[in-house]
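1. Task: produce atomic coordinates for the following.
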Amino acid sequence: MDRTAYARRLRQKQTLAEKTLWTLVRNRRLSGFKFMRQIAIDRYFADFICEAGKLIVELDGAAHDGREAYDHQRTERLEQLGYVVLRFHNERVLADPGGTTDEILAALRSARP
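-> The predicted model follows:
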């Protein structure tokens, strides 16, 4: 499967936490920062990315249980490419969406020159 088709499939099968966060950051709703979702970077797909802030937001659910080493390796590679990676558990996004976006916004503002 090509990367575009795979990204499209990921967007169609997003989790409730991904839907929730996407609603909060899409269309420049988060202080004018543009986010995209399920974007191919190197050999990975980033859940959410803000290119202007060089920020990637990853949401971790049950599928990430037992994959901590893989996630760590992935984060290291994305950081080598110049990105800051924020990780949130799905439960956090669902329980405290405002706090999650506050933390994302703080990371974006601190990254701005």
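2. C-alpha only now, for contacts and for neighbours.
-> Fine.
3. and Val25, how many neighbours does it have?
-> Using other CA atoms under 10 Å, Val25 has 20 other residues around it.
4. That one contacts Phe35, correct?
-> Yes. Taking contacts as CA atoms under 8 Å, Val25 lies within contact range of Phe35: 6.4 Å.
5. just so I have it, where are all the helices in the chain?
-> For the chain, helices defined by DSSP state H occupy the ranges 3-12, 16-25, 68-80, 90-95, 97-111.
6. One more, please, to line up against the first structure:
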Amino acid sequence: MPQRPRHVSTPAKLRAFAKTMRHAPTDAESAMWKLLRDRRFAQLKFRRQVPFQNYILDFVCFEQRLVIEIDGSQHAEQTRDQIRDATLLAAGFRVPRYWNNDVLQRRTAVLEDILAKLSETDE
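-> Predicted structure coming up:
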């Protein structure tokens, strides 16, 4: 049986910032949370603004190892996002990213894409 990674304590400052972010979501994050919360989407348990290592994950389903990131224009061509995605990939997560406008204007397409990603198998 493979060993689970050792739990690493999250810095208190990061936990506090995540809590602040949960209380002040962007419009797109709020819209996405209405679709994901309370197992509304495919009966999956999602959490929002979750501290993980040195990052705060917008939405995460640990059961499916899926992180959903909702990005504004400040994330276009961000090297930090590439590093972050590589870190999460190494930890076994899939990380689809969606633009704020897509979440606000094309919710059905975003949810269909998430379902497609959930049905993909690792090769």
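7. Relative to Val57 of structure 1, which of the helices of structure 1 is closest?
-> Nearest to Val57 of structure 1, of all the helices of structure 1, is helix 97-111, at 7.9 Å by CA to CA.
8. what's the angle from that closest one to helix 16-25?
-> Counting by axes from the mean of the first three to the mean of the last three CA atoms, to 10 degrees, helix 97-111 of structure 1 lies at 60 degrees to helix 16-25.
9. Once aligned, what mean separation remains between helix 97-111 of structure 1 and structure 2?
-> Its matched residues in structure 2 lie on average 1.6 Å from helix 97-111 of structure 1 after superposition (mean CA distance after the TM-score superposition for structure 1).
10. Could you pull out the buried residues of that helix?
-> 97, 100-101, 104-105, 107-108 (16 or more other CA atoms under 10 Å).
11. Also stretch 28-48 of structure 1?
-> 33-39, 45-48.
12. do stretch 18-33 of structure 2 as well
-> 18, 21-22, 28-29, 32-33.
13. Can you lay out those as a markdown table showing distance to Phe93 of structure 2?
-> Shown next, in a markdown table, are the buried residues of stretch 18-33 of structure 2 (distance: CA to CA, whole Å):
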| residue | distance to Phe93 of structure 2 |
| --- | --- |
| Ala18 | 19 |
| Met21 | 22 |
| Arg22 | 21 |
| Ala28 | 22 |
| Glu29 | 20 |
| Met32 | 19 |
| Trp33 | 19 |
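14. how near is the counterpart of Glu76 of structure 1 in structure 2 to Leu57 of structure 2?
-> The alignment partner of Glu76 of structure 1 in structure 2, by TM-score structural alignment, is Ala86. According to CA to CA, to the nearest Å, Ala86 of structure 2 stands 14 Å off from Leu57 of structure 2.
15. Please enumerate the shared neighbours of these two.
-> Here Ala86 of structure 2 and Leu57 have no joint contacts, going by CA atoms under 8 Å, 6 or more residues apart in numbering.
16. hang on, the earlier thing: Gly61 of structure 1 is nearest to which of the helices of structure 1?
-> helix 90-95 (5.3 Å).
17. so that closest one matches what in structure 2?
-> Against structure 2, helix 90-95 of structure 1 falls on residues 100-105 (TM-score structural alignment).
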